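Trainee: Sequence first, then the predicted structure:
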Amino acid sequence: MFTLNHLAPALLGAVLLTTVANAQSAAVDSVYTNEGTLAVNVKEITETGIRYTYPNEDVVNTVFKNSVYRVKYKSGRVQSFTEALALNPITGGDDWEKVVLSKLESEIKGLYKLEDVNAKAKGTTEFSNVNKVKNRAFDKLRMETAMLGGNVVFLTDQATNGNLYGSRFQSARSTETFLSGIAYSNRRPSYADFMTQLGTGRDFYLWETQRLGNNSTEISKTFNNTVAHIDSVTDENGQVFVTVSGTEITPGRYRLTYFDTKKIVLMVRDRRQIINLVLGMP
């Protein structure tokens, strides 16, 4: 005669099998992006993106590889993607040399568009080195992009006029380079994370003010040691805007470009210049 003691091993085995089966059916792939991890089922890796579906859904979504660091498949295998890894995080204007120049639209797919950038450089005489003048213009374009919080600048237009030597019939002219582009980033500051870090605190130290004028080729810096007060924070279509005031700050609305546990970087742009405020944690 069978008893409960005889049935216990069989019941336990059935429960274990059911648990394992449910765990296997619930297992998903993990796609690690700049803005978090997607728990999904990866369907296909294309030249520019990753196609996936959410659990219990049939709709196929796509995320561009520029914003993906790696994928951990349910099998345990891990695949990394150099597209996102090649783009360095920008913490402010000092990181301008890390900005990547791009001329291919495929390289900016999936990136976040920030603002237009423009740069001009001119030689001092008609004997100026054309390449050095051109390099100054590219450096200026990367400085603008870094101060806007971008790590990629997509070049849309480039024009260089060579030196024109003077003669009896024409005036001398030094070489000039004109560049136009669009600043992009593969990551954006998170409003939720920023608010969590702020907590109830709103007073910070203004460590440094950086400025880049429209006609400047270098970032100027003013070192401060005054209090900056954050009046309000808003999230507008994924961009975080901060209203800030202080004794050495022009009160106004700034865009958050970077933050960590030690500093906050805010940006504002007018017709004459780009300004970065570097705030230190209290």
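Mentor: Right, received. Where do you want to start? This is a predicted model, so every value here is computed, not measured.
Trainee: Every contact and neighbour count from this point should use C-alpha atoms.
Mentor: Will do.
Trainee: got a list of what Trp96 touches?
Mentor: Ile90, Asp139, Arg142, Met143, Glu144, Thr145, Ala146, Met147 (C-alpha atoms under 8 Å, 6 or more residues apart in numbering).
Trainee: Got another one to weigh against that:
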Amino acid sequence: MKTLAFLLTSFLLSVSFCMAQVDTVYTHTSKIPCVVKEITPEFVKYSFPGEELINTVYKNAVQKIVFKSGREEIFAPSAHSKKVANLHAFENVTITLEKNEVNGFLKLGEASSIAQGNTMFSALNQVEDRAQKRLKIFAAMMGGNLVYITQNEATKASSWGSNNVRYSKPTESFLTGMVYSTDVLDINKFKARIGGKTEFSAVESANFTGTTTSIRVYPSKRILKLRSIKEENGLLTIEGSLEGASKHKAFRVASFDEEFFHIFYEDKGTAYNIKMKI
């Protein structure tokens, strides 16, 4: 037994010594023992110990680097992102036209919105503001806090006529964007939070069609029965059944805290966000 304990202690000390001889890059989802080669405005470049191949990770995804000397370099959160705890904080969603501002963050999916002026005289910027608001609401319901615009089409009001009949087309704005989250949900923390429970009761339901600028929120007692939880490409998904959504067998976890978690799904162009009591 003494020999076994000695060997185990020697192994742990050896591992600790080896780790101390390399740098460690901490991302939002992992810890990478490596040799940091270069830090550029967009990337952290590194090699694994004993290798020459250069790997890269976006700086947006890096929280800190602990160098083998013991020095730490902390990377500030993206200046372009804010915390969106739930769908009611949609105003904190950031919209960007710069692709490099979303590099390294978790992609949640695509969202689109369209807004029209109430009359021919509606200002284009007011219509665009409404389209952006709808995009922010949709992103918040998905659990996102950052939207990269991939398509932006706007038309000003116009009119024409013939044979004494006059036609008009109102001002219109159409936006499509990719929704991102700067935070990755931890499946182990979520499992620990809910314990061994497999049945949950909703306290609030919300839906949004993208053709209005307001979310429909109402009390709810829908029951969610959980069969399994899985994580794939950073997305946390519950497989199970939900009252009122019988054809859906999987629901993505948009966010969670000590008391509640929110699930998200879409059906026929409508986004749903259900608040479940833990």
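Mentor: Arrived safely. As the structure is a computational prediction, the values presented were derived from the model and not from experiment.
Trainee: Of the contacts of Trp96 of the first structure, which belong to helices?
Mentor: Asp139, Arg142, Met143, Glu144, Thr145, Ala146, Met147 (DSSP state H).
Trainee: Give the equivalent position in the second structure for the first one.
Mentor: Spelled out, it's Asp139 of the first structure. The alignment partner of Asp139 of the first structure in the second structure, by TM-score structural alignment, is Lys133.
Trainee: How many residues are close by its match?
Mentor: A count of neighbours around Lys133 of the second structure, defined by other C-alpha atoms under 10 Å, yields 22.
Trainee: With Lys37 of the second structure instead?
Mentor: Neighbours of Lys37 of the second structure (other C-alpha under 10 Å): 13.
Trainee: Would you quantify the distance from Ile238 of the second structure to Ser228 of the second structure?
Mentor: 6 Å (C-alpha to C-alpha, to the nearest Å).
Trainee: So between these two, which is more surrounded?
Mentor: Taking neighbours as other C-alpha under 10 Å, Ile238 of the second structure and Ser228 compare with Ile238 leading, 19 against 11.
Trainee: so who does the counterpart of the more buried one in the first structure touch?
Mentor: Here Ile238 of the second structure is matched to Val242 in the first structure, going by TM-score structural alignment. Contact analysis of Val242 of the first structure by C-alpha under 8 Å, 6+ apart lists Ile230, Asp231, Ser232, Val233, Thr234, Arg253, Tyr254, Arg255, Leu256, Leu266.
Trainee: wait, which of those is closest to Ser185 of the first structure?
Mentor: Nearest to Ser185 of the first structure, judged by C-alpha to C-alpha, of these is Leu256 at 13.1 Å.
Trainee: A strand includes the closest one, no?
Mentor: Yes: counting by DSSP: H, G, I helix; E, B strand; the rest coil, Leu256 of the first structure is part of a strand.
Trainee: Isn't it up against Val240?
Mentor: Yes: look at Leu256 of the first structure against Val240 with C-alpha atoms under 8 Å: they come within range, at 5.5 Å.
Trainee: who touches both of the two?
Mentor: Pro189.
Trainee: pull the longest helix from the first structure.
Mentor: Per DSSP H, the first structure has its longest helix at helix 4-26.
Trainee: what's the closest non-adjacent residue to the match of Ile238 of the second structure?
Mentor: Distance criterion C-alpha to C-alpha, 6 or more residues apart in numbering; nearest residue to Val242 of the first structure, sequence neighbours excluded, is Val233 at 4.6 Å.
Trainee: And for Ile54 of the second structure?
Mentor: Nearest to Ile54 of the second structure is Ser47, by C-alpha to C-alpha, 6+ apart, at 5.1 Å.
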